[in-house]
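1. quick one: sequence and predicted model below, then my questions.
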Amino acid sequence: MAFGTHQKEAREAAGLTQTDFADEINVSRSAVSMVEQNRRKMPKEVIGKSVEVMDDGLYAIAAAQEVIGYSWIPVLNGPAVDLHRSSVKDKTEEELEEVMEAIRSVCLANHPKSMSEYDNAKLDEVLDEAAEAVVALLHYIAVICREYKKSWRRVWIRIYQKFKAKGYIK
């Protein structure tokens, strides 16, 4: 699904008209319309504000991917995906179990330069499992926030505050 389609879906779910949304992010209504028709990209300088206004996790994931591309997770929206909260919970548990098993299966005690070809291939599998777990967890947070009317933004504000208090971030 193209970013504009994600935007339209999130905007409508938030009960915002194109005009309301455009006013909130300081762009024209026609610019919003062109983005939603996938005829124009959302200007990068307003994507952050648009994520703040939408306060929707799936939109935030789509916005990050729009800017970063394949270095960020995709929004899962294919025909084989079930984003019902129970399905997302079950899939997240499954992915977490798989990644923990994978992490335990690889030894990182040796220096990377001395890693065997087999261990290097095994490490690639572990990284893939970890990435799948990240995708599952972010979708879990997004879906639960959406379903239970929790603020996606507020979750991350709390996390930033906790990490700052613990000295993990400056």
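-> Good, I have the coordinates. Numbers count the residues shown, from 1 in each chain.
2. from here on, contacts and neighbour counts on C-alpha atoms
-> Will do.
3. so for stretch 133-148, what gets flagged as buried?
-> For stretch 133-148, a neighbour-count test (16 or more other CA atoms under 10 Å) marks 133-146 as buried.
4. what's in contact with it?
-> 56-58, 73-76, 83-85, 88-89, 91-92, 95-96, 99, 150-152 (CA atoms under 8 Å, 6 or more residues apart in numbering).
5. can you list the buried residues of stretch 133-148 in a markdown table and add secondary structure and distance to Q161?
-> As requested, the buried residues of stretch 133-148 are exported to a markdown table (DSSP: H, G, I helix; E, B strand; the rest coil; distance: CA to CA, whole Å):
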| residue | secondary structure | distance to Q161 |
| --- | --- | --- |
| A133 | helix | 24 |
| V134 | helix | 21 |
| V135 | helix | 23 |
| A136 | helix | 23 |
| L137 | helix | 20 |
| L138 | helix | 19 |
| H139 | helix | 22 |
| Y140 | helix | 21 |
| I141 | helix | 18 |
| A142 | helix | 19 |
| V143 | helix | 23 |
| I144 | helix | 21 |
| C145 | helix | 19 |
| R146 | helix | 22 |
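6. looking at those residues, which is nearest S30?
-> R146 (27.4 Å; CA to CA).
7. now do the contacts for the residue nearest the centre of the chain.
-> Residue closest to the mean C-alpha point of the chain, counted by CA atoms, centre = their mean, is I61 at 3.2 Å. Neighbouring residues of I61 by CA under 8 Å, 6+ apart: 73-75.
8. another structure for you, compare them:
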Amino acid sequence: MTIGKALRTLRGSTSQLQLSMELNVSRESISAYETGRSKLPPDISKLLIKKYNDPFLAMTIANEYTGAWCRKLDGPNVDLHRCSVKDKVVEEVIELTELLQRVSLSSPPKAISDQQRKEVEELALQSIDLIVALNHFVAVMSNEYQFDWQELWDKQLTKLIAKGYIKRK
């Protein structure tokens, strides 16, 4: 789903004019964001994430800006029930754990064979599978238990700063 489609869906019965007034932009800007004629600016993205508290909107925005973050899983074979998502996380943790135990990273990258390089790449891809599963798990939990998505990330940031893993801005 694109940012525009996500925004249109979240906006619901709120008119483009009403939303534009809340965001301090023109109605035409809202229309341009929804149709993809204009890219959503970062400051407006933050306001929309805060306003709608929708994890999947946040994921869509991150993916559209970077091209490298997970998108909402919305295909015909996806079950986003909290139990199904939890089970998928457990499955991905097990698969990644088994691969971590099997693949060696002790040799320098320039000293490994093509086969070892393929194993390391598989390790990276399996890690991404877990990241996608976990991201959806947190999104589903946020929606179903009404956690504030941004607040969860803010708490995580505070914890990482307190542990000295991230410098304060």
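-> Cool, the structure landed. Worth saying up front: this structure is predicted, and the values here are computed from it rather than measured.
9. can you calculate the TM-score here?
-> For these two chains in superposition, a TM-score of 0.88 is obtained (TM-score structural alignment, normalised by the length of the second structure); 167 aligned residues with a CA RMSD of 1.9 Å.
10. now check the second structure for the residue matching the residue nearest to the centre of the first structure.
-> Under the alignment (TM-score structural alignment), I61 of the first structure pairs with M59 in the second structure.
11. and the contacts of I61 of the first structure, which is closest to C107 of the first structure?
-> Nearest to C107 of the first structure out of the contacts of I61 of the first structure is I73 (CA to CA; 26.3 Å).
12. how close does the closest one get to I61 of the first structure?
-> When distance is defined by CA to CA, to the nearest Å, I73 of the first structure is 7 Å away from I61 of the first structure.
13. which residues touch the aligned partner of D129 of the second structure in the first structure?
-> Taking TM-score structural alignment, D129 of the second structure has E132 as its aligned residue in the first structure. E132 of the first structure is in contact with E95, counting by CA under 8 Å, 6+ apart.
14. check the mean deviation of the helix or strand harbouring E132 of the first structure from the second structure.
-> Taking DSSP states H and E as the definition, one finds E132 of the first structure inside helix 117-147. For helix 117-147 of the first structure, the mean distance from the matching residues in the second structure following superposition reads 0.6 Å, by mean CA distance after the TM-score superposition for the first structure.
15. centre of the chain to that helix, how far?
-> Mean-position distance between helix 117-147 of the first structure and its chain equals 12 Å (CA atoms, centre = their mean, to the nearest Å).
16. list the helices and strands the helix or strand that that helix is followed by packs on?
-> Proceeding N to C from helix 117-147 of the first structure, the next assigned helix or strand is helix 152-165, under DSSP H and E. If you count contacts as 3 or more CA pairs under 8 Å, 6 or more residues apart in numbering; DSSP states H and E, helix 152-165 of the first structure packs onto helix 117-147.
17. between the helix it packs on and helix 152-165, how many degrees?
-> Per axes from the mean of the first three to the mean of the last three CA atoms, to 10 degrees, the angle that helix 117-147 of the first structure makes with helix 152-165 is 120 degrees.
18. the equivalent of V88 of the first structure over in the second structure: how many residues sit nearby?
-> By TM-score structural alignment, V88 of the first structure lines up with V85 in the second structure. Using other CA atoms under 10 Å, V85 of the second structure is surrounded by 22 other residues.
19. buried residues, whatever helix or strand V85 of the second structure lives in. List them.
-> If you go by DSSP H and E, V85 of the second structure is part of helix 82-102. Neighbour-count burial for helix 82-102 of the second structure, counted by 16+ other CA under 10 Å, picks out 82, 85-86, 88-89, 92-93, 95-96, 99.
20. list the helices and strands it packs on?
-> helix 114-145.
21. trace P108 of the second structure over to the first structure, please.
-> Looks like P108 of the second structure aligns to H111 there (TM-score structural alignment).
22. please report how far that match lies from D119 of the first structure.
-> H111 of the first structure is 12 Å from D119 of the first structure, by CA to CA.
23. so for those two, which residue has more residues nearby?
-> D119 (16 against 7).
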